[in-house]
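Peer 1: how would this look folded up:
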Amino acid sequence: MKYMATYDVMESARNTNEWLGASARAFASYPIFALSMNPFLPLMAAWGEVAERSFARMMVKPDWGIRSIVGPDGQDHIIDVKTVVEKPFGNLIQFFVRRRAPMARKILLVAPMSGHYATLMRSTVASLLPDADVFVTDWHNARDIPMSEGKFDVEDYTLYLVEFMRALGPDTHVIAVCQPAPLTLAAVAYLAEEDPEAQPRSMTLIGGPIDPDAAATEVTDFGRRVTMGQLEHLAIQRVGFRHKGAGRLVYPGLLQLAGFMSMNADRHSKAFAEQILRVVQGEAGDHDAHNRFYDEYLAVMDMTAEFYLTTVERIFKNREVARNVFTVGGKRVDIGKITKVAVKTVEGANDDISAPGQCVAALKLLTGVPETKKTSHLEPGAGHYGIFAGKSWRLNIRPLVLAFIDANSGRPRPQKAVPIKLASSN
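Peer 2: Alright, predicted model coming up:
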């Protein structure tokens, strides 16, 4: 009950700040106040508008916002988001392009479960859609999953990926971004031993902590300093009464967001102060650069406690994947069993989350894969976000990944990648 009360206190604080923002905006926007020359009133209304929107976004799952793409024929093709495999803790979804034949490239994009929704990968999905059939792991918010559905830890996550790969078949090319990279590697190794015919043709690992000790970051330093007992005491709470998952132990999204914001507090404070001034001056818009970024950044989701704690303990502290001793259901998953899957690693030279060296460590573990089917890329000047969704991804990394997929497709080279042209997206 103690931790449930803490969860509800935190939610009450968020709710109160949203209400204060709405109240300030409404009060200061009374028409009669327009006759006043007091500059405080428009400033108060602007603060209220920004505060209300910001605190409201923390409870909302963003929309994918990918409505259509422009095909090589010059016509708009409507995008439908379809569920391929439905599971309690996450679905496999497809971005189905109407009036388009199946593409030569079939990509499974494994999105992180690290505090934000899979929609964080929106621009990555949009950039791949013109040239491939795209499937994405759409993880659910733990606060909305009843306790009757049981636990969800790193082994369950791995088995979800195994099921998704089986559903898509052996012509799939997997791209795993950040957190899921080590578990994707484990899932493919699991298939190599249990169901070899279901393995994907290629696997691209982008900025993932395969071996966290290969290069130190604030994330790895924190993992070494804190004990598991301290982490459980500080980070884990029970979902409050408002949600379907009431009573479930989670690492709350709001607590994660507080950590995210504190890492760059000065930058965020400046961004919100500047946005308030833009609202006062009438220069802000519903989808301006600030709102586009923070609508996604502030939308956080709870992770199950067992997933968060086993990730820290088994992936970061014990380095089970890095040491090739990871187990699923008590059975060791041997990465050396992978023999026919081509593997590419991508790292950013300025990545401060998964520093260079952590992801490329996967290639040393793949002792059964010929050297001709292993490759790596280090993107100069790129940070963590840039290697999968920023300028570096768009201009350099995406073409390299598509070329890597084509080279390992097992069929004649597919159509040349066309320039990205989106008809509508958030």
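
Peer 1: From here on, just use CA atoms for contacts and neighbour counts.
Peer 2: Will do.

Peer 1: Now the element after the helix or strand where L255 lies, going C-ward?
Peer 2: Using DSSP states H and E, the element containing L255 is helix 253-263. Sequence order places helix 265-280 as the next helix or strand after helix 253-263, per DSSP H and E.

Peer 1: Could you also give me the structure for this second sequence? I'd like to compare it with the first:
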Amino acid sequence: MRFMIPYDVMETVRNTNQWLGASAKTLGAYPMFAPFPNPALSWLAAWGEVTERTFDRMVTKPGWGIRSMTGEDGKDHVVQKSVVMERPFGDLLHFDVLGRKPKPRKVLLVAPMSGHYATLLRSTVMSLIPDCEVYVTDWHNARDIPVSAGTFDVEDYTLYLADFMRHLGPEVHVIAVCQPAPLALAATAYLAEEEPEAQPASLTLIGGPIDPNAAPTEVTDFGHSVTMGMLEETMIQRVGFKYKGVGRLVYPGLLQLASFMSMNSERHASAFTNQISAVARGEAHDFDKHNSFYDEYLAVMDMPAEFYLSTVDRIFKKAEIAANTFTVRGKPVDIGKITTVAVKTVEGAKDDISAPGQCVAALDLLTGLPASMKASHLEPDAGHYGIFAGKSWRNNIRPLVLDFIDSNSRKAPKAANTNSAA
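Peer 2: Prediction:
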């Protein structure tokens, strides 16, 4: 119960604020007040609308919102999302464009499990769908996973990726964004020893902490400044009775969100104040810039405690990937065994989460890979988000990644038809 009480307290506070917002919104719009216009009532209703939406989004999984795309034939084609592989802690999704011949480029986009849902990569997916068959790792919210499903740490994550790669076949191209970059590298090395023919054709690592110590940031400094005992005591809680995962040890999404927002508290406070003013003036709408950003930013998910703790301990503190000492189920994973998979790293010059130097460190670990199969790109003036979803991604990085994929493509065996499975 000691770890469960704080979880329920946080959920109670969130629920109460959502209720207060809904009540204020309703009171401010009460018909009996209409004959007596009062700016204070408009502000009350506006505050209520913004507050209710804010606290409701914290426990709501966003939808992908990708319904159609215009094909090369000039027609609109329905985009159908389907589950290719279903697992307790995450599924493999495929975005199938109906009425279109399968694209030769097959891409596995590995989404982070770092507080936000895979929908954080929505714009990345949308930019790739016209030219690729896109598959995405859709990680589940730990609060909804029963304790009977077992635990999930960095080794389990690595094995999930290996299974997804194995299923999609050797012609798949993997793009790992941020947190999963070191584990995608480890999964590829794992397959290199266990099942070489299942390795992907190429691996693109975007803004990931391959060697966190190569360029320290606030994130890496935090990892070194706290002990594992402190993290377990202050960050880990048990899911309350409201959800299916009751009793599961997690790093709660609400706690993560509090950490995210505290880093730029003044900026967020200003954004919400401006939004309340816009609502009061009747200038806001469901899909304005504020709502589009915060609907995604506020939607957070609980991480399995063992995954969070093992990430901090093994990826950041011990730097096992950077030291090439990572193991899976007791077996050493030697990154030098990767000899046939082309690898490209992408970094942003202004990335303050995975600073330049952390991701490109992967290339030095690939001692068995020819230099001709290694590539790197440093995007000037780009921050962390921009290298996979912003203007820098759309205009500069995406074309480079597609060229890299085309330069390292393998033809799928004639008997294989992986798209039909989706």
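
Peer 1: Put one on top of the other, what's the TM-score?
Peer 2: Remark: TM-score between the superposed chains equals 0.97 [TM-score structural alignment, normalised by the length of structure 2]; 412 aligned residues with a Cα RMSD of 0.8 Å.

Peer 1: So what touches the helix holding L255 of structure 1?
Peer 2: Residues from elsewhere that reach helix 253-263 of structure 1, judged by Cα atoms under 8 Å, 6 or more residues apart in numbering: 10, 58, 115, 235, 268, 298, 300-303.

Peer 1: Spell out the residue ranges of the helices in the stretch 251-400 of structure 2.
Peer 2: Ranges of helices in the stretch 251-400 of structure 2, per DSSP state H, counting those that start in this stretch, are 253-262, 265-280, 289-297, 305-310, 362-365, 391-392, 398-407.

Peer 1: quick one: the shortest one to structure 1 mean distance?
Peer 2: What it means is helix 391-392 of structure 2. Its matched residues in structure 1 lie on average 0.3 Å from helix 391-392 of structure 2 after superposition (mean Cα distance after the TM-score superposition for structure 1).

Peer 1: again with the first one
Peer 2: Taking mean Cα distance after the TM-score superposition for structure 1, the mean distance separating helix 253-262 of structure 2 from the aligned residues in structure 1 is 0.3 Å.

Peer 1: Now do that helix against helix 265-280, angle only.
Peer 2: Helix 253-262 of structure 2 runs at 100 degrees relative to helix 265-280, counting by axes from the mean of the first three to the mean of the last three Cα atoms, to 10 degrees.

Peer 1: got the angle between helix 253-262 of structure 2 and helix 289-297?
Peer 2: If you take the same axes, to 10 degrees, helix 253-262 of structure 2 sits at 140 degrees to helix 289-297.

Peer 1: Buried residues, helix 253-262 of structure 2. List them.
Peer 2: Neighbour-count burial for helix 253-262 of structure 2, counted by 16 or more other Cα atoms under 10 Å, picks out 253-257.

Peer 1: ok, now the longest one?
Peer 2: Of the residues in helix 265-280 of structure 2, those with enough neighbours to count as buried (16+ other Cα under 10 Å) are 272, 275-277, 279-280.

Peer 1: counting contacts, what elements does it pack onto?
Peer 2: Helix 265-280 of structure 2 makes packing contacts with helix 39-57 when contacts are defined by 3 or more Cα pairs under 8 Å, 6 or more residues apart in numbering; DSSP states H and E.

Peer 1: Which neighbouring elements make contact with the helix it packs on?
Peer 2: By 3+ Cα pairs under 8 Å, 6+ apart, helix 39-57 of structure 2 packs against helix 4-28, helix 265-280, helix 289-297.

Peer 1: mind running it again at 7 Å?
Peer 2: Applying 3 or more Cα pairs under 7 Å, 6 or more residues apart in numbering; DSSP states H and E, one finds that helix 39-57 of structure 2 contacts helix 4-28, helix 265-280.

Peer 1: Out of these, which gets nearest to P399 of structure 2?
Peer 2: helix 265-280 (32.6 Å; Cα to Cα).

Peer 1: average gap between that closest one and structure 1?
Peer 2: Mean deviation of helix 265-280 of structure 2 relative to structure 1 after superposition (mean Cα distance after the TM-score superposition for structure 1): 0.3 Å.

Peer 1: contacting residues around that helix?
Peer 2: 42-43, 46-47, 50, 261, 284 (Cα atoms under 7 Å, 6 or more residues apart in numbering).

Peer 1: Of these, just say which sits nearest to E155 of structure 2.
Peer 2: Set against E155 of structure 2, the nearest of the contacts of helix 265-280 of structure 2 by Cα to Cα is M261 (29.6 Å).

Peer 1: Tell me where the longest strand sits in structure 2.
Peer 2: Assignment by DSSP state E gives strand 76-85 as the longest strand of structure 2.

Peer 1: Against A132 of structure 1, how distant is N141 of structure 1?
Peer 2: To A132 of structure 1, N141 of structure 1 is 28 Å away according to Cα to Cα, to the nearest Å.
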